Structures are given as structure tokens and as C-alpha cells.
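Asker: the following comprises the amino acid sequence and a computationally predicted model.
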Amino acid sequence: SRADSIRNGITYSGLSANDWVLTHDAARPCVKASDVAKLIDYCLKTDEGGILAVPVSDTIKQQNAAGKIGKTIPRDKLWAAQTPQCFKVGPLTKALSNTEAVVTDEASAMEVSGFKPALIEGSSTNFKVTRPADLALARAVFRTRAAGDDI
């Protein structure tokens, strides 16, 4: 599981409980160095964990039992989580070890443990490559950046 992978990585890293660790999903190859720096700076200045995320811009629909639209979810306070995510090793390891809930990211484990990670605005180009069309979009992002545009 993701939690096991992160725990194993931390265990073999030699990091101490008070060190900071960034976890990153390899399926997000288009992360911007400036966004990573912004996340690290925030965490170090505030001594609290945080994640890159972007405000949701799409209208979000919740499906009902019949497979139809059950309701529309207001998007004004919704954010799409990204990686990297930044936490101190001790609390993160404890959160990943103590949760019985299925967590899809480190922030979820931290939330279950009572933490409220910060949302640091990232870039919409830091999307997850999960479908063939996503790979084409990632190539376009890299080509655009190679041409000198900062997207």
C-alpha cells in the first residue's frame, strides 16, 4: 500500500523523528520546482505540515445509488490534493502506523490523527498521469516549458 511504501522509505532513510520529509507521487511528473520550494518554505516557517493542492474549478456531482446525479457539491471550499506533501517524520510515521482507515495520501493519515495540514496552492499542470491522454498532456507541458514558457 502507499502507507507501507512511505513507512518503508522513512524507515530506511535514516531520518530522525524531527526531520521533514517530502512524499511525492511519481505519477505527477510535471510538478514545478517553485511550487515545491513554496511548500517547503511554508512548512519550515510555520513548523506545520502541508500539501500542494489546487482549488477545484469544475462543477462536482455526487452520484446516487441509481447511477444518476444525486446532488451538486458546492466547490467554493474544495481543493484537489497533489504531491509533494510535507510532514515531520515522527508524526507522519505514527499517523501511517496508527490509522485503520484506508488513506489515499499522507495528509489523510495526518487528518485521521487529528492534524490539519495546510493547503499550499500549486499548479494545475501538476496533474496525475493515469490515462493515455494524460501522458500526451504531460508531454505538451514539458515541451512548453522547454520552449521557455513557465506553465
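Answerer: Happy to help now that I have it. None of these values were measured; they are calculated from a predicted model.
Asker: going forward, measure contacts between C-alpha atoms and count neighbours the same way
Answerer: Fine.
Asker: give the buried residues for whichever strand or helix holds Ala107.
Answerer: Secondary-structure assignment from DSSP states H and E places Ala107 in helix 106-112. For helix 106-112, a neighbour-count test (16 or more other CA atoms under 10 Å) marks Glu106, Ala107, Ser108, Ala109, Met110, Val112 as buried.
Asker: the third one and His24: what is the separation?
Answerer: Okay, so that is Ser108. To His24, Ser108 is 14 Å away according to CA to CA, to the nearest Å.
Asker: give the other helices and strands that the longest strand seen in the chain contacts.
Answerer: Of all segments of type strand in the chain, defined using DSSP state E, the longest is strand 79-88. Based on contacts counted as 3 or more CA pairs under 8 Å, 6 or more residues apart in numbering; DSSP states H and E, the elements that strand 79-88 packs against are strand 20-23, helix 33-46, strand 50-55.
Asker: try it against this one:
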Amino acid sequence: MRARRVWAVVPAAGRGERFGGGRPKQYETLAGRAVIEWSVSALLACRDVVGVMVALAGDDRDWSTLAIASDHRVHTCRGGKHRSDSVLAGLEALHELNADDTDPVLVHDAARPAVTAAAIEALIRGADGPSGGLLALPVADTLKRGEAGESVATAERSGLWAAQTPQMFPLGTLREALREGRAQGVAVTDEAQAMERRGYRPRLVAGEAGNIKLTRRGDRVLLEAILHSRTRGQTE
């Protein structure tokens, strides 16, 4: 029997316009390391992960300066204009590395640096099936529908979950789902949506409150506090 292999794709070709600043947010420094280094390192800390494919912009000049770029388990390919294009490019590149269509693939945001190896391993255990799954948290806050800066309605939050990454699906199935979405001109916001469109029901695996995405400047303070606390814990 072939040994279990789990791969990962990290789409990192985006510019992060909402974040602002003079460089892509995945290369901002948090707690002494680039955001993307934290994200990729968490994936590599999982014993089942045999390789990570990072999809980069064609004009990327920052990746090669990072220490993690020289890790033999990390590979790169050219990403696309949209997230789904970069993920699809990463899947195609993994296939060229002899990844099998049945191998599970974790797709993780480059700008979600505080995910833990424990959460990733829980996802690997809990979503190992044809429909795959994703880390997510039940929505706790009251949801408001806004118009022109004013609250006009309260949305029912029962049954709603906030999606996180990683999300994990069989390589071949996810590749076909993304191909179909692109052919139909559908801009999926995450991999689970692509799978849902084909009738799959991805499993929701409990995530962690600290697994937030660096989207706006205000997120930096919280993420730095989380990452600094982990660094201190490792050195004490």
C-alpha cells in the first residue's frame, strides 16, 4: 500500500489592496518573520504533509529572499489573476510532481499566519473523504445588513459558519471543480464553494479563533500578539 501523502497549495500571487502598504501583505513582517513564512511553516509542521506548492505572481521579487524558500519540501509555480486561478495552477503543478488525483490537498491562505499545526492535523483527520472539508467557526456575533452605512435588517445567524483555511479536498476532484467554475465564468470565493457547486458537502471542522486573516491594518496588532506569545512559549 502506498504511504499516505498530503500536499498543500498556498495561493500567493495577490496584491492585498485592502491592506494597503507598498508591498503584498504576505511579505509584511510579523513577530520577526514574513507572514507567508508563518503560514507555510505551519503546514510543514504536520507530519503527513510531504510538499507545499506556493503560487507566486510573475513579477514576485520577495519570495526568493526568504529562508523558507530553500526548504526542499517547498515548490513554486506561477499563479493567476484570481485566487481560484492560482489554486488551480498549484494543483496542476503538484500533478506534474507526481501527486495522485486521490491525494488530499490542503489549500491555505498565504496571509493567515496564526493557524496551528494542531488545527491542520484535526482537519486532515476530520475531512478525509471524497467531499473534503474546511476549518470553520460558528458565527457568534449578531449579523446586520447594511445600506449606505446604516443598519437596515438583522440576519438570522443560525447554522452560519465563518470559513477559514486550510480547506482540504482530493486533488483531482478539486481540480475538476475549479476548471468547471472557470469555464462557466463563476468566480468562487473559496474551494468549498467550487465543491458545493458540484453537489459535494464539505465537512465543517472546528477551527480556532486565532486563525484570522491579515486583511486590514488593524489585524496586525492581534496577529503579532498571538505569534509573539507562541514564540515566547517556545523559548521559555
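Answerer: That came through fine. No experiment lies behind these values; they were computed from the predicted model shown.
Asker: can I get the helices and strands packed on strand 79-88 of structure 1 in TSV including mean neighbour count?
Answerer: Converted to TSV, those look like this (neighbours: other CA atoms under 10 Å):
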stretch	mean neighbour count
strand 20-23	18
helix 33-46	15
strand 50-55	23
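Asker: tell me which of the ones you listed lies nearest to Asn98 of structure 1.
Answerer: strand 20-23 (18.3 Å; CA to CA).
Asker: other SSEs contacting the closest one?
Answerer: strand 79-88.
Asker: what's the neighbour count on the equivalent of Leu91 of structure 2 over in structure 1?
Answerer: Using TM-score structural alignment, the partner of Leu91 of structure 2 in structure 1 is Ile10. Using other CA atoms under 10 Å, Ile10 of structure 1 has 19 other residues around it.
Asker: can you show me the helices along structure 2?
Answerer: 35-44, 83-96, 117-126, 171-183, 191-196, 219-235 (DSSP state H).
Asker: which of those sits closest to Val74 of structure 2?
Answerer: That would be, of those and by CA to CA, helix 35-44, which comes in at 8.6 Å.
Asker: okay, the closest one sits on what stretch of structure 1?
Answerer: Per the alignment by TM-score structural alignment, helix 35-44 of structure 2 matches no residues in structure 1.
Asker: any idea how far that helix is from the middle of the chain?
Answerer: Once both centres are worked out by CA atoms, centre = their mean, to the nearest Å, helix 35-44 of structure 2 turns out to sit 10 Å from its chain's centre.
Asker: which elements pack onto that helix?
Answerer: Against helix 35-44 of structure 2 (3+ CA pairs under 8 Å, 6+ apart) you get strand 49-56, helix 117-126.
Asker: so who does the residue nearest the centre of structure 2 touch?
Answerer: Centroid-nearest residue in structure 2: His108, 1.8 Å away (criterion: CA atoms, centre = their mean). His108 of structure 2 sits next to Ala8, Val9, Val10, Pro11, Ser39, Thr165, Pro166, Gln167 when contact means CA atoms under 8 Å, 6 or more residues apart in numbering.
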